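In: Need the 3D shape of this:
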Amino acid sequence: MILCTFDEIENYACLNPRFAIAAKWISSTNLQELEHGKTIIDGEEIFAIKETLHGRKADKANLEAHKKYIDVQICLKGKDSIKWKANSECDTILQSYSDENDIMFYADKSVQYIEVYADKAAIFFPEDAHAPLIADEELTKLVIKILVN
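Out: Okay, here's the model as predicted:
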C-alpha cells in the first residue's frame, strides 16, 4: 500500500507500464470535472470509476482484496478512512474470490487506518486487503483500476 500526493504519483510509474499511463492520466485530468460512472483510459487494462456514495460505519466495512487489478483510491469530496491489513494475514473469508468481479471479502479486523482526502491517492495492490468508504458523510470517490499482468 502506498499513500501519496498527486504531485508524487508519477514517482511510482516504474511499478509497471500500465501504472505509468495511469499516473500520467491522473496528473493531466481534471478529476473534479470527470463524469460519474466508468471512464476508459486504456481498454479494460486501465479504467476509472467515479461515484458519489454515503459513507459507512467502520463495523459495516469488510476488508476486500483483488487479484487482477491494482486500486488507486482517490477521494474527491470528503475524507475517506480506509482500513488496511496485509492480505497474507487475513484468515476469515467472508465471501470467496469472484473471478468475474475480481473481489473477495474478509471478516478479519484491520490493523491500520489511513485517511484519503484532497490531493492524496491510496494505492492498493493484490497484497493489500482494504475497506474503503468509512465516513460520516457523503463521499465522491474515484477508483482507478490497473491490470496487474
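In: Going by C-alpha atoms from here, please, whenever you check contacts or count neighbours.
Out: Noted.
In: Could you pull out the helices in the chain for me?
Out: 17-28 (DSSP state H).
In: could you pull out the strands for it?
Out: Assigned by DSSP state E, the strands in the chain fall at 2-5, 37-42, 46-54, 63-65, 69-77, 80-86, 93-98, 103-106, 112-116, 120-124, 128-134, 138-147.
In: out of everything not next to it in sequence, what's closest to residue 38?
Out: Computed as C-alpha to C-alpha, 6 or more residues apart in numbering, the closest residue to residue 38 that is not its neighbour in sequence is residue 49, at 4.5 Å.
In: Near the one you found, how many other residues are there?
Out: As a burial measure, residue 49 scores 17 neighbours (other C-alpha atoms under 10 Å).
In: I have a second one here; can you model it like the first so I can compare?
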Amino acid sequence: MSIFRYFQSAANTQIYSRMNLFGIITDTDYRLDAITLRIGRTVNNQRRSTMIYGRLENVAAEAATLPENILEGLKFLERTDLAALPEGKVEIDGDRMFALVQDYTTKPKDTVRPEAHKRYIDIQYVALGREQIGIAPLAKVSEIAEDLLEDKDVCFYSNAPEESMILLSTGGYTVFYPWDVHRPGCSADAESVVRKIVVKIAL
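Out: Okay, the predicted model is just below:
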C-alpha cells in the first residue's frame, strides 16, 4: 500500500518518503509543484497521468504545469461564488464541462461504495468541510456492485484492493481519471458537513 509522508520546509513542501503506490506501476514519476502532488505511471507500456492533489489557492503558481482542461475547470472554481450556487448541475460548457454542487454529511468508509467513471474526468473540490477519499487502481478492482456507466457514467464496486486514503479539507481538490477508482465522502475523525463541487470534464 502506498505511504506518502510530507513535511513543510521554510519555502515549500517536499516528499519526505515514497513507496510504490499501486502494484501495477512499472515506472513512476513523483513531482511536487507547490503543494500539488502529481503521479505518473506506465501501464502496459502506455504512459498515463493520474490523481492530481492540491489546493485552489496555488493554481496560479502551478498553471504552467497543469493540463489545459484541468486548469480550465480549476479557473471556474476560482472565479465562481461557490457558496451561492444551488445544489445540482451548473452549466460551464455544455456536455464538455459542467459542475455538480453537492451538500452532504460524510459517512463511515465501510458504508460508501467505491466508484469510477468512463467518459468524464472528475475534479473534486471541497468548498467547505473535511472528508477522506479513497483511491485505488481500476486494474485491481474486479467485483462490480452496480454498473450504471451507460446511463449515468458511474460504476460502483464492492471493494477496492490496494486502496489509499486522501484527506481533503476546505480549499483542497483532487483530480480522478477513469482508471482511478475513488471512494468520496468518507468521514475522517468524525462526521463533517461538506459542500463539494465536482467539475466533470469530458474525455
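In: if we can go back for a sec, for the strands of the first structure, give me JSON lines that also has distance to residue 28 of the first structure.
Out: Formatted as JSON lines, the strands of the first structure follow (distance: least, C-alpha to C-alpha, whole Å):
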{"stretch": "strand 2-5", "distance to residue 28 of the first structure": "14"}
{"stretch": "strand 37-42", "distance to residue 28 of the first structure": "12"}
{"stretch": "strand 46-54", "distance to residue 28 of the first structure": "14"}
{"stretch": "strand 63-65", "distance to residue 28 of the first structure": "28"}
{"stretch": "strand 69-77", "distance to residue 28 of the first structure": "15"}
{"stretch": "strand 80-86", "distance to residue 28 of the first structure": "23"}
{"stretch": "strand 93-98", "distance to residue 28 of the first structure": "33"}
{"stretch": "strand 103-106", "distance to residue 28 of the first structure": "29"}
{"stretch": "strand 112-116", "distance to residue 28 of the first structure": "20"}
{"stretch": "strand 120-124", "distance to residue 28 of the first structure": "15"}
{"stretch": "strand 128-134", "distance to residue 28 of the first structure": "25"}
{"stretch": "strand 138-147", "distance to residue 28 of the first structure": "14"}
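In: Residue 24 of the first structure is nearest to which of those strands?
Out: strand 37-42 (10.7 Å; C-alpha to C-alpha).
In: Run through who's touching the closest one.
Out: Strand 37-42 of the first structure has contacts (C-alpha atoms under 8 Å, 6 or more residues apart in numbering) with 22, 25, 46-51.
In: any chance of those residues in TSV, plus distance to residue 65 of the first structure?
Out: Formatted as TSV, the contacts of strand 37-42 of the first structure follow (distance: C-alpha to C-alpha, whole Å):
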residue	distance to residue 65 of the first structure
22	20
25	24
46	18
47	18
48	17
49	17
50	19
51	19
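In: of those, buried ones?
Out: 22, 46-51 (16 or more other C-alpha atoms under 10 Å).
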